[in-house]
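**Q** Below are the sequence and a predicted model for it; my questions follow.
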Amino acid sequence: MPIFHVPRINPSEITPNEVFLNRRNLIAGAAAAGLAAVLPKGSAAAAKLDFAKSPLSTDEAPTPLEDVTSYNNYYEFGTDKGDPAANASTLTTKPWTVAVDGLVARPTEFHLEDLLSSVALEERIYRLRCVEGWSMVIPWIGFPLSEVLKRSEPLGSAKYVAFETVVRSEEMPGQKGLFQALAWPYIEGLRLDEAMHPLTILAVGLYGETLPNQNGAPIRLVVPWKYGFKSIKSIVRISLIEKQPETSWNRQNSGEYGFYSNVNPQVDHPRWSQATERPIGTGGLFAKRKPTRLFNGYAEQVAHLYTGMDLRKFY
């Protein structure tokens, strides 16, 4: 049985709530007049969430909110880092349902509002490491994925969990056009023991409020010891299956993006080193790089999942 050593959070390293709220209020006040006109039917402005602090949080200072919400990958809205923030307001996120099916005794379809009323939300301040070589620290709000899986009662034959993102080309401009960056829907997968691990969460918010569309609203996966593209956004289906599922980036280029995609500074991407990373929000393109840690710093909690595996072969 693994022993979890819980890091302590230094309150001085977390953005003071009053500073965060004042900044948000200033931004909201400037934008309020025009926001209602551009929000599509079914969209909602950020709402505050009730949550408890988690002892599983890192003690590192979170990346500034403006960087978290303006620098990210979400190819359904475009391939540039600023495209999701510019284009994602078109996505309707309410109402929202998530189907849980496959090798389960109780297949079901959750209405997100009902699901959230039955779980205890936590703030999990996690490191995020992108396969491209940059990193963030994000205060997610969510709950363990295992809670949803247990309710559906996985059968003994279930070995993997497959995830699927919404397809709405009329609302997601990156899904339109003759040339597509990826085949849609975006799909991802985990081994069942990875999915049931206490660090694996479904996130519905960040920085104390509901998720912005560009960050995967209204519900996304967060697996902090894997590269960021494993943490699939805007989930509509979770399936329990027997065999290893396809994933979008592995299907696109299996030589560059493995199924596991655990953060590993000793296994380079074919086109760049993974030994170091560039923290976002600490100096822009000229930010000092720092060493990348095995499993993104979560080795003590998750290394046992891969005992006996060749991490170069199962990258």
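**A** All right, it came through fine.
**Q** hey, let's count contacts and neighbours off CA atoms from now on
**A** Noted.
**Q** roughly how far apart are Asn296 and Gln214?
**A** Computed with C-alpha to C-alpha, to the nearest Å, the distance linking Asn296 and Gln214 is 23 Å.
**Q** where along the protein do the helices fall?
**A** 17-38, 65-68, 83-87, 112-116, 145-152, 192-195, 248-252, 299-302 (DSSP state H).
**Q** out of Asn296 and Gln214, which sits in the more crowded spot?
**A** More crowded of Asn296 and Gln214, by other C-alpha atoms under 10 Å: Gln214, with 27 against 20.
**Q** which residues does that one contact?
**A** Thr69, Ser70, Asn72, Tyr74, Pro84, Ala85, Ala88, Ser89 (C-alpha atoms under 8 Å, 6 or more residues apart in numbering).
**Q** among these, who's most crowded?
**A** Pro84 leads these on contacts (other C-alpha under 10 Å) with 28 neighbours.
**Q** quick one: contacts for that residue?
**A** Ser70, Asn72, Asn73, Tyr74, Tyr75, Phe77, Gly78, Asn213, Gln214, Asn215.
**Q** In strands, which of these fall?
**A** Assignment to strands by DSSP state E places none of the contacts of Pro84 there.
**Q** closest to Pro291 among those?
**A** Asn72 (21.0 Å; C-alpha to C-alpha).
**Q** quick one: the closest residue in space to the closest one that isn't next to it in sequence and Asn213, what's the gap?
**A** Distances taken as C-alpha to C-alpha, 6 or more residues apart in numbering place Lys81 nearest to Asn72, at 5.1 Å, with adjacent residues excluded. Taking C-alpha to C-alpha as the measure, Lys81 falls 14 Å from Asn213.
**Q** try this one next to it:
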Amino acid sequence: MNITPEALFNARRHFLKLGAGALVSSSAISQLLAELPKDLSLTYIPDPNPHNLTLNTLEQASNYVNFYEFSTDKEAPVKLSQKMKTSPWNVGFFGEIKTEQMLEVDDLIAKFGLEERIYRFRCVEGWSMVVPWIGFPLYKLLDYLEPNSKAKYVKFTTRHDPAMFPDQAKGIFASIKHPYVEGLRMDEARHPLTFVAVGMYGKRLLPQNGAPIRLVIPWKYGFKSIKSIDLIECVEKEPLNTWQEQNPKEYGFYANVNPSVDHPRWSQAKERLLGKLTKQATLPFNGYEKEVAGLYAGMDLRKFF
């Protein structure tokens, strides 16, 4: 465990308060050190930012969020998530893969290494931001899992823990059906832009941003970028995602950013970048058209929205 100087100072001060004559067992010391916060800094390959995107601040990106497991209010998750335990955190890998298994998030980091990806992020509600995520491409994980020929889709599920997520504890009165589910076609999942994030702005993800592990798919609306992942399955049939099940007339499986296809209740032609008062034009596939349009060649994007 890495111990920050401040944490070490506080630990030493705690021991001194016990008195010079007090005998502190090694197990007691170990227990105290285990309770100290982990160093949240991460080692990663920086993104050179070739498109010269202007980043939003950490405060903007972490204080205005959608995380329905905590609340439908965008500012409430900041406070409601602070007692969320994100370590250790095991993720289950099941379905049509070579070996079903459980892996801890730190094991994934050790296996695949970390890099930074500066991505545009576009919410279906019409707001956007630019965030420096830290993680690894999903295809690296899929290469490790070795999906078989039956695996046509990848299904993702958020952890279900009503003690940790207040909205899950509401049962039939919850704002959405829990646990949250998302899915991708296998070719979408294997695209180099599809990213598994464990950090942002140089450090581990904050609880309200989907700690400790989430998905980031920059050409799709934000609800596809599932948070606090508990389960990843390679499956044969298209998963029914949460918002599609909730309201199929308003939300589809693909959720590609498309300024030409409006949400039934509002236009998608423009967006408001967090921190700005005026709106800007929304780009097809959120500015990643050149990289991903080929995935949908020949498809009617109004029908398959």
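**A** Sure, I can see it. These numbers come from a predicted model, not from an experiment.
**Q** quick one on the thing from earlier: tell me which of the helices of structure 1 lies nearest to Pro139 of structure 1.
**A** Counting by C-alpha to C-alpha, Pro139 of structure 1 lies closest to helix 65-68 out of the helices of structure 1; the figure is 9.5 Å.
**Q** Buried ones in that closest one, by neighbour count?
**A** Leu65, Val68 (16 or more other C-alpha atoms under 10 Å).
**Q** give me the stretch of structure 2 that it matches.
**A** Mapped onto structure 2 using TM-score structural alignment, helix 65-68 of structure 1 covers residues 58-61.
**Q** re the thing from before, now the contacts of Pro84 of structure 1 as JSON lines including distance to Phe163 of structure 1?
**A** JSON lines is the format used below for the contacts of Pro84 of structure 1 (distance: C-alpha to C-alpha, whole Å):
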{"residue": "Ser70", "distance to Phe163 of structure 1": "25"}
{"residue": "Asn72", "distance to Phe163 of structure 1": "20"}
{"residue": "Asn73", "distance to Phe163 of structure 1": "18"}
{"residue": "Tyr74", "distance to Phe163 of structure 1": "16"}
{"residue": "Tyr75", "distance to Phe163 of structure 1": "16"}
{"residue": "Phe77", "distance to Phe163 of structure 1": "19"}
{"residue": "Gly78", "distance to Phe163 of structure 1": "21"}
{"residue": "Asn213", "distance to Phe163 of structure 1": "18"}
{"residue": "Gln214", "distance to Phe163 of structure 1": "18"}
{"residue": "Asn215", "distance to Phe163 of structure 1": "17"}
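**Q** hey, where'd the strands end up in the stretch 51-200 of structure 2?
**A** Ranges of strands within the stretch 51-200 of structure 2 are 90-95, 101-104, 115-122, 127-137, 153-158, 181-185, 195-200, based on DSSP state E, counting those that start in this stretch.
**Q** quick one: stretch 246-260 of structure 1 to chain centroid distance?
**A** 17 Å (C-alpha atoms, centre = their mean, to the nearest Å).
**Q** And for stretch 233-249 of structure 1?
**A** Centroid separation for stretch 233-249 of structure 1 versus its chain: 14 Å, with C-alpha atoms, centre = their mean.
**Q** Can you check which part of structure 2 it sits on?
**A** Under TM-score structural alignment, the match for stretch 233-249 of structure 1 is residues 227-243.
**Q** And the matching stretch, what's buried?
**A** Here stretch 227-243 of structure 2 shows 227-236, 239-243 as buried, counting by 16+ other C-alpha under 10 Å.
**Q** what does Asp107 of structure 2 align to in structure 1?
**A** Asp107 of structure 2 maps onto Asp114 in structure 1, by TM-score structural alignment.
**Q** aligned partner of Leu295 of structure 2 in structure 1?
**A** Checking TM-score structural alignment: Leu295 of structure 2 goes with Leu305.
**Q** Next, count neighbours for that match.
**A** Using other C-alpha under 10 Å, Leu305 of structure 1 is surrounded by 14 other residues.
**Q** Is it possible to get a markdown table of the strands of the stretch 51-200 of structure 2 that adds distance to Lys303 of structure 2 and mean neighbour count?
**A** Below are the strands of the stretch 51-200 of structure 2 laid out as a markdown table (distance: least, C-alpha to C-alpha, whole Å; neighbours: other C-alpha atoms under 10 Å):
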| stretch | distance to Lys303 of structure 2 | mean neighbour count |
| --- | --- | --- |
| strand 90-95 | 29 | 18 |
| strand 101-104 | 37 | 13 |
| strand 115-122 | 21 | 23 |
| strand 127-137 | 24 | 23 |
| strand 153-158 | 19 | 24 |
| strand 181-185 | 16 | 23 |
| strand 195-200 | 26 | 26 |
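**Q** could I get these as CSV with distance to Trp266 of structure 2?
**A** Shown next, in CSV, are the strands of the stretch 51-200 of structure 2 (distance: least, C-alpha to C-alpha, whole Å):
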stretch, distance to Trp266 of structure 2
strand 90-95, 36
strand 101-104, 41
strand 115-122, 15
strand 127-137, 12
strand 153-158, 28
strand 181-185, 23
strand 195-200, 28
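**Q** Please determine how far the residue in structure 2 that Glu171 of structure 1 lines up against is located from Lys83 of structure 2.
**A** Here Glu171 of structure 1 is matched to Met164 in structure 2, going by TM-score structural alignment. Distance, Met164 of structure 2 to Lys83 of structure 2, using C-alpha to C-alpha: 8 Å.
**Q** In contact with the residue nearest to Asn72 of structure 1, which residues?
**A** Here Lys81 of structure 1 is in contact with Ser70, Tyr71, Asn72, Asn73 (C-alpha under 8 Å, 6+ apart).
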